[in-house]
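[1] model the following, please.
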Amino acid sequence: MASSLVLDIGGDIGALVIHTGPDLDSAEIELSPVGFDHQRFHNQVHARHLPEGVRHNAVFPRVQAGEYTVWRDHSTAHGTVLVEGGRVAEYTW
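    The predicted structure follows:
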């Protein structure tokens, strides 16, 4: 069974796919604009069944262009990612 998603990108709106391992299945991953740690939003990691196998990722289908902090937990950043309008950014956990 293949998974499909609808992304709402264009103009200054992009999307972000965060690739994880199966250990994060069902976990929530938070993002915030760099410098605005309190403006967090999240999405959940799901197993996606693709022709080449099962992949685990969190998909943010509509993200304002900019640089974002990816949070490991409430107080620890995992890294940063740049989201560009009209494009799909990818981040590996």
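[2] going forward, measure contacts and count neighbours with C-alpha atoms only.
    Will do.
[3] spit out the contact partners of V17.
    Applying CA atoms under 8 Å, 6 or more residues apart in numbering to V17 gives the contacts 57-60, 88-91.
[4] what comes into contact with the strand ranked longest in the chain?
    As assigned by DSSP state E, the longest strand anywhere in the chain is strand 53-64. By CA under 8 Å, 6+ apart, the surrounding residues in contact with strand 53-64 are 6-9, 12-22, 24-25, 29, 43-49, 83-85.
[5] and for comparison, fold this next one:
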Amino acid sequence: MLNIGGDIGALIISTPGHLHGHEIEVSPADEPDRRTHAAVRARYVRGGVTFCVVIDALPQGRYLIWQQGETALAEVEVRGGSVAEYTWPEAAVPGRTLVSV
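    Coordinates of the predicted model:
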């Protein structure tokens, strides 16, 4: 069960399996120092396993997803009463910065 409803939503971040156990942080976009985190966990679903972070009880608004501390990887919108989803890029490994070539 997720704690959502009214102005409260949730965020699911799907990740590659090699991130299992890693902590991923999110923060309100306008308050980057106010972070919360959760670990990537294996979720057993029909047909196999998926790896993701589930963060519920988030007040609706825009959130930054952090890649190891100081690098914001993405910005997502969480709406009250619903679940926002984001897929972690395969090339984004915690502790490394994405670069364009």
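[6] narrow the contacts of strand 53-64 of the first structure to those in strands?
    Residues of those located in strands (DSSP E): 13-20, 29, 43-44, 46-49, 83.
[7] returning to what we had before: of the contacts of V17 of the first structure, buried ones?
    Neighbour-count burial (16 or more other CA atoms under 10 Å) is assigned, among those, to 57-60, 88-91.
[8] wait, which of the residues you listed is closest to F36 of the first structure?
    Ranked by distance to F36 of the first structure (CA to CA), these are led by F60 at 18.1 Å.
[9] translate that closest one into the numbering of the second structure.
    Matched by TM-score structural alignment, F60 of the first structure corresponds to I55 in the second structure.
[10] doesn't D25 make contact with A47 of the first structure?
    Yes: counting by CA atoms under 8 Å, A47 of the first structure touches D25, with 6.5 Å between them.
[11] one step back: got TSV for the buried ones among the contacts of V17 of the first structure, with distance to D37 of the first structure too?
    Putting those into TSV (distance: CA to CA, whole Å) gives the following:
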residue	distance to D37 of the first structure
N57	22
A58	19
V59	20
F60	18
V88	22
A89	20
E90	21
Y91	19
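[12] distance of the residue mapped onto I8 of the second structure from the first structure relative to V83 of the first structure?
    Applying TM-score structural alignment, one finds that I8 of the second structure aligns to I13 in the first structure. Applying CA to CA, to the nearest Å, the value for I13 of the first structure to V83 of the first structure is 8 Å.
[13] likewise V6 of the first structure?
    Look at V6 of the first structure and V83 of the first structure: by CA to CA, they are 17 Å apart.
[14] give me the more crowded residue out of those two.
    V83 (21 against 7; other CA atoms under 10 Å).
[15] quick one, what contacts the more buried one?
    14-16, 63-68, 89.
[16] buried only: go through those for me.
    Among the contacts of V83 of the first structure, those classed as buried by 16+ other CA under 10 Å are 14-16, 63-65, 67-68, 89.
[17] JSON lines please, covering those and showing distance to H78 of the first structure.
    JSON lines is the format used below for these (distance: CA to CA, whole Å):
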{"residue": "G14", "distance to H78 of the first structure": "21"}
{"residue": "A15", "distance to H78 of the first structure": "19"}
{"residue": "L16", "distance to H78 of the first structure": "15"}
{"residue": "V63", "distance to H78 of the first structure": "18"}
{"residue": "Q64", "distance to H78 of the first structure": "20"}
{"residue": "A65", "distance to H78 of the first structure": "19"}
{"residue": "E67", "distance to H78 of the first structure": "14"}
{"residue": "Y68", "distance to H78 of the first structure": "11"}
{"residue": "A89", "distance to H78 of the first structure": "16"}
